[in-house]
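S.K.: Below is the sequence, then the predicted model.
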Amino acid sequence: MTPSPTDKVMTVGQLAARSGVAVTALHFYESKGLIHSTRSSGNQRRYPREALRRVAVIKMAQRLGIPLATIHDALKTLPIGRAPTAADWQRLSEQWRQDLTLRIDKLLMLRDQLDGCIGCGCLSLQSCPLRNCDDQLGVQGPGPQLLEPGADPAL
């Protein structure tokens, strides 16, 4: 059943259908405090209509690689009882922009250094910035210390 525009609440099935998010994911979001529901007299979940917009914010943030804990903190800054607005999204996206820029810069640096690591095999050389920055594992012996823990170096 599709809610009418005058409905103030949605069932979990209606929210799932409208948002494209599985019921189990909605239950998970609720268990993490990302969305909230009330209970009907029959103890069924009822979500306010603004939960639909909150789910959209959660999904977009996840697509950007924002951790759920960070999404949770951001959603706590939104007023309860109304859907997030474009201004709310602008404020949230500004908070996340610097972190995203730093992650993009780090990924670009790793991408540009990747060719130097392909084929080396040991992943513990002093020059390997990808797996063993500053050769912290070199004191444990030669070879791929993290890939073969406890392996006999004589083999």
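M.R.: All right, it came through fine.
S.K.: Could you use CA atoms for every contact and neighbour count after this?
M.R.: Will do.
S.K.: Not counting residues beside it along the chain, what's closest to Gly138?
M.R.: In space, and not counting its chain neighbours, Gly138 is closest to Ser124: 6.2 Å by Cα to Cα, 6 or more residues apart in numbering.
S.K.: Count residues in the vicinity of the one you found, would you?
M.R.: Using other Cα atoms under 10 Å, Ser124 has 26 neighbouring residues.
S.K.: Need the three-state assignment for Tyr47.
M.R.: strand (DSSP: H, G, I helix; E, B strand; the rest coil).
S.K.: in terms of contact, does it touch Thr38 like I think?
M.R.: Yes. If you go by Cα atoms under 8 Å, Tyr47 and Thr38 touch, sitting 6.5 Å apart.
S.K.: Looking at the two, which is more packed in?
M.R.: Using other Cα under 10 Å as the criterion, Tyr47 and Thr38 rank with Tyr47 on top: 20 against 12.
S.K.: Would you quantify the distance from that one to Ala25?
M.R.: Tyr47 is 14 Å from Ala25, where distance means Cα to Cα, to the nearest Å.
S.K.: structure B:
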Amino acid sequence: MKAPTDLLTVGEVARRAGIATSAVRFYEDRGLITSERTAGNQRRYRRHVLRRISLILVAKRMGIPLSEVTEVFAALPDDRMPAKRDWERISRRWAGHLQARRREIEELEREITGCIGCGCLSLQRCRVLNPADELGEQGTGPRRLPQRDQQRPFD
């Protein structure tokens, strides 16, 4: 076991990472970070978890789901700081996500420009306000789903 000065409490990790202690516990519950237990059953974290938490926060800002972060972290060592090549591999993988998001945003910009240009704002015809509206093809007005497809609210 490491010397006590090499380990951080939940509160220290949270304070240094700028997150709530509940988030630290949540990340541990999800298997994204690990802790050791003291004789008094208190959690202690190695300092490298701060890097992992930083990467989690970056992924969150990029819109990368925690399920993918979990997948990426599964290939990282738990007992030490990941190497530079580990971070480079993650960076390359997530660069693809950023490029895909950039393309989606550019498509949205083209759609909204077209929408503003056309001025229709029609729920019946507008792809931007009402994408993939299959019922709209049947005409205007409300539609009632068949009974078998409805969920009963109090069951």
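M.R.: Right, received. Where do you want to start? Quantities reported herein were computed from a predicted structural model and do not represent experimental measurements.
S.K.: so which helix or strand takes in the residue nearest to Gly138 of the first structure?
M.R.: If you go by DSSP states H and E, Ser124 of the first structure is not part of any helix or strand.
S.K.: wait, what's in contact with it?
M.R.: Contact partners of Ser124 of the first structure, counting by Cα atoms under 8 Å, 6 or more residues apart in numbering, are 131-132, 135, 137-138, 142-145.
S.K.: Got a quick ChimeraX command for the buried subset of those residues?
M.R.: To isolate the buried members of these in ChimeraX, using 16 or more other Cα atoms under 10 Å:
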select :131,132,137,138,143,144,145
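S.K.: Can I get the contacts of Ser124 of the first structure in JSON lines including secondary structure and distance to Lys76 of the first structure?
M.R.: Conversion of these to JSON lines gives the following (DSSP: H, G, I helix; E, B strand; the rest coil; distance: Cα to Cα, whole Å):
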{"residue": "Arg131", "secondary structure": "coil", "distance to Lys76 of the first structure": "36"}
{"residue": "Asn132", "secondary structure": "coil", "distance to Lys76 of the first structure": "38"}
{"residue": "Asp135", "secondary structure": "helix", "distance to Lys76 of the first structure": "41"}
{"residue": "Leu137", "secondary structure": "coil", "distance to Lys76 of the first structure": "41"}
{"residue": "Gly138", "secondary structure": "helix", "distance to Lys76 of the first structure": "45"}
{"residue": "Pro142", "secondary structure": "coil", "distance to Lys76 of the first structure": "49"}
{"residue": "Gly143", "secondary structure": "coil", "distance to Lys76 of the first structure": "47"}
{"residue": "Pro144", "secondary structure": "coil", "distance to Lys76 of the first structure": "44"}
{"residue": "Gln145", "secondary structure": "coil", "distance to Lys76 of the first structure": "42"}
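S.K.: quick check, nearest of the contacts of Ser124 of the first structure to Ile118 of the first structure?
M.R.: Checking the contacts of Ser124 of the first structure against Ile118 of the first structure with Cα to Cα, the nearest one is Arg131 at 11.7 Å.
S.K.: distance of the residue nearest to the closest one when sequence neighbours are not counted from Val23 of the first structure?
M.R.: Of all residues not flanking Arg131 of the first structure in the chain, Leu123 sits nearest, at 6.0 Å (Cα to Cα, 6+ apart). Remark: distance between Leu123 of the first structure and Val23 of the first structure (Cα to Cα) = 43 Å.
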